[in-house]
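**Student:** sequence unavailable; structure follows:
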């Protein structure tokens, strides 16, 4: 457990420039490149705000790992971790790199806002419209398995949080929810939940997925699938734990099943049928400058089946955005700051 002395030490070693970025609610990304350039990102873009000594960043990484009980060395030079949950760090996720992976110490920190948003917030922020709201409400209440896809930083995880924060309204509040993540990002206010987290070099996402089979979950939530653990997730979704939600990097909903095929390929040469059975809905979200939130769900498709003869997945389009550029007067600052 992190104590007050750890927090004081962490603030001191990170220094005024980085701590000021943590204090600024408009900033959601803090980057220190190996050349010492400190870059922050807010809703207006990226800004170079300072130059830091590489040795200072290397020392900061050592302290961060010490405080969070992680280990960094030349043989373990790439560490992904969660900062303390105490303000102002609030469980921010950090990617830390040292030589030989990079020329000099480098870090990327994605701040984690503690504000809980729901699908109602997504609706008022125009991230979704009424049609998508109703589709997602029905999908959640009927325990359909949902993949949220999009490019990096398109708001996938934030949309997942909003959906999960709506569970008590749209579904059985007594459900047991199992959440699998590499880095803790999802906080869920339900009575019966269990968080499972990977450990670098020890426990993989595949290991965690296999453990959930005997944990009597009603829903399996996977923060993001990026490797063969997708196969384990699909198997669990298909064998008694429906109502799942996960995120995936993909350029469109139609390419998402093939992306899952590619991820499953190390452990299964023919996962197509499993994918078609296990995945019900695919929601595509991307950047959109026409809404103040900066992100918008553009398409929702139902994965109908896999045509083995023609070797293609078949879809039913439930929603496609045709929104034109309009003035939006709603207050969407919170949502746009939270999007990851």
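**Tutor:** Here it is on my side, so go on. On a predicted model such as this, the values are computed, not experimentally measured, just so you know.
**Student:** CA atoms for contacts and neighbours, from now on please.
**Tutor:** Noted.
**Student:** residue 258 sits in which helix or strand?
**Tutor:** Assigned by DSSP states H and E, residue 258 falls within helix 256-264.
**Student:** work out the gap between that helix and the centre of the chain.
**Tutor:** Taking the mean of its C-alpha atoms, helix 256-264 sits 18 Å from the chain's own mean (C-alpha atoms, centre = their mean, to the nearest Å).
**Student:** mind listing what's buried in it?
**Tutor:** Residues 256, 257, 258, 259, 260, 261, 262, 263, 264 are the ones in helix 256-264 that count as buried (16 or more other C-alpha atoms under 10 Å).
**Student:** elements contacting it?
**Tutor:** helix 229-238, helix 272-278 (3 or more C-alpha pairs under 8 Å, 6 or more residues apart in numbering; DSSP states H and E).
**Student:** for the ones you listed, give me a markdown table that also has mean neighbour count and distance to residue 217.
**Tutor:** What follows is those, written out as a markdown table (neighbours: other C-alpha atoms under 10 Å; distance: least, C-alpha to C-alpha, whole Å):
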| stretch | mean neighbour count | distance to residue 217 |
| --- | --- | --- |
| helix 229-238 | 23 | 10 |
| helix 272-278 | 19 | 16 |
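**Student:** against that first model, consider the following:
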């Protein structure tokens, strides 16, 4: 790593080391907002070190180190700080209205939590033992939730339950997943498909790496269909995440992701998904207590088999979700 970039990163170190820190947000020079244990400070913190030149140099050197560009033509930077799993999302001032900066730095938990750290809602008919058994039984799992709900934290917790003798292959676009398995290959793809190493490249490579388990960090329009195809061709015990507000919305979100790639009927896609995924685990963050809570576990095969009403599987559901997306109701 460039020595100057390392010095620039050190400016943020006291915030990274703050116990319980979740996120750093910078909107103007010499000020920042810090989220600790899920709660933001009401007024910005003042820091003389965060001068305009320092912040600009940080973003430019970070982009260069990651072989990206950050300028008027490339106005969005999505990457991570070298040597860490801290995600950085920044927008160039030419993409902003009346402000010079929009910098978000996500600080993941420094420890892997025990499964008991995730509360199970009373209406969920599964226990911690049941969830852990999903791993040993090699069920294909999808963890669903909104931004900051704890999806990646729960995935890391479940990774601890995998037999350490198994060979696993991890594919992600941010270095957030942690496994203690010695026989593992962790693949980092470009965040944008304009990059030189895409999800298609990574998944093609992964199938030739003889994985006993394939872990895919997050499903989106770039990888959903490819991932489900792998699940349907003998790759059991996979775990992935998706952004959705409920288990049903996760199903429809995958449906939409696939329809961006292929024109396939809704019912066909839903049945295909149900063959590839066994359970959808929905997780939420309680904003009052900051607890991460498992609020729903959907047995997908049982759910689809019992959907006798074709209205639940037709395009009206997709149109409903599209409307929510347009109105900003679904993250």
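**Tutor:** Thanks, I have the structure now. Please read these numbers as outputs of a predicted model, since none were measured by experiment.
**Student:** in a markdown table, list the helices and strands packed on helix 256-264 of the first structure along with distance to residue 33 of the first structure.
**Tutor:** A markdown table is the format used below for those (distance: least, C-alpha to C-alpha, whole Å):
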| stretch | distance to residue 33 of the first structure |
| --- | --- |
| helix 229-238 | 30 |
| helix 272-278 | 39 |
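**Student:** that older thread, can you list the residues that contact the helix holding residue 258 of the first structure?
**Tutor:** 149, 226-231, 248, 250, 270-272, 275-276, 282, 313 (C-alpha atoms under 8 Å, 6 or more residues apart in numbering).
**Student:** tell me who's in contact with residue 276 of the second structure.
**Tutor:** So residue 276 of the second structure contacts 140, 228, 229, 231, 232 (C-alpha under 8 Å, 6+ apart).
**Student:** and it, how far is that from residue 269 of the second structure?
**Tutor:** 11 Å (C-alpha to C-alpha, to the nearest Å).
**Student:** for residue 62 of the second structure, same thing?
**Tutor:** 40 Å.
**Student:** neighbour count for these two, which is higher?
**Tutor:** The neighbour count for residue 62 of the second structure versus residue 269, taken as other C-alpha atoms under 10 Å, is higher for residue 62 (26 against 22).
**Student:** which one in the first structure is aligned with that one?
**Tutor:** If you follow residue 62 of the second structure across to the first structure using TM-score structural alignment, you land on residue 64.
**Student:** residue in the first structure paired with residue 15 of the second structure?
**Tutor:** Under TM-score structural alignment, residue 15 of the second structure pairs with residue 21 in the first structure.
**Student:** that match in helix, strand or coil?
**Tutor:** helix (DSSP: H, G, I helix; E, B strand; the rest coil).
**Student:** for the one 10 residues further on, same thing?
**Tutor:** On the three-state scheme (three-state DSSP), residue 31 of the first structure is labelled strand.
**Student:** my read: it touches residue 39, true?
**Tutor:** Yes: checked against C-alpha atoms under 8 Å, the pair residue 31 of the first structure and residue 39 is within contact range at 5.0 Å.
**Student:** which residues in the first structure form helices?
**Tutor:** With DSSP state H applied, the first structure shows helices at 4-23, 54-67, 119-124, 130-141, 156-164, 167-170, 205-211, 229-238, 256-264, 272-278, 333-338, listed in chain order.
**Student:** export those helices to JSON lines and tack on distance to residue 182 of the first structure?
**Tutor:** Shown next, in JSON lines, are these (distance: least, C-alpha to C-alpha, whole Å):
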{"stretch": "helix 4-23", "distance to residue 182 of the first structure": "22"}
{"stretch": "helix 54-67", "distance to residue 182 of the first structure": "16"}
{"stretch": "helix 119-124", "distance to residue 182 of the first structure": "24"}
{"stretch": "helix 130-141", "distance to residue 182 of the first structure": "24"}
{"stretch": "helix 156-164", "distance to residue 182 of the first structure": "13"}
{"stretch": "helix 167-170", "distance to residue 182 of the first structure": "22"}
{"stretch": "helix 205-211", "distance to residue 182 of the first structure": "7"}
{"stretch": "helix 229-238", "distance to residue 182 of the first structure": "12"}
{"stretch": "helix 256-264", "distance to residue 182 of the first structure": "16"}
{"stretch": "helix 272-278", "distance to residue 182 of the first structure": "22"}
{"stretch": "helix 333-338", "distance to residue 182 of the first structure": "19"}
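**Student:** from the contact counts, what lies against the biggest strand by length in the first structure?
**Tutor:** Using DSSP state E, we find that the single longest strand of the first structure is strand 295-307. Applying 3+ C-alpha pairs under 8 Å, 6+ apart, one finds that strand 295-307 of the first structure makes contact with helix 272-278, strand 281-287, strand 312-320.
**Student:** buried ones in stretch 76-87 of the first structure, by neighbour count?
**Tutor:** Neighbour-count burial for stretch 76-87 of the first structure [16+ other C-alpha under 10 Å]: 77, 78, 79, 80, 81, 82, 83, 84.
**Student:** stretch 207-226 of the second structure now?
**Tutor:** For stretch 207-226 of the second structure, by 16+ other C-alpha under 10 Å, it's 211-220, 222-226.
**Student:** if we can go back for a sec, out of the helices of the first structure, nearest to residue 293 of the first structure?
**Tutor:** Ranking the helices of the first structure by their distance to residue 293 of the first structure (criterion: C-alpha to C-alpha) puts helix 333-338 first, at 4.5 Å.
**Student:** so the closest one corresponds to what in the second structure?
**Tutor:** Going by TM-score structural alignment: helix 333-338 of the first structure matches no residues.
**Student:** related to what we said a few turns ago, closest to residue 136 of the first structure out of the helices and strands packed on strand 295-307 of the first structure?
**Tutor:** Of all these, strand 281-287 comes closest under C-alpha to C-alpha, at 9.2 Å.
**Student:** mean per-residue distance, the closest one to the second structure?
**Tutor:** Superposed on the second structure, strand 281-287 of the first structure shows a mean distance to its aligned partners of 0.7 Å (mean C-alpha distance after the TM-score superposition for the first structure).
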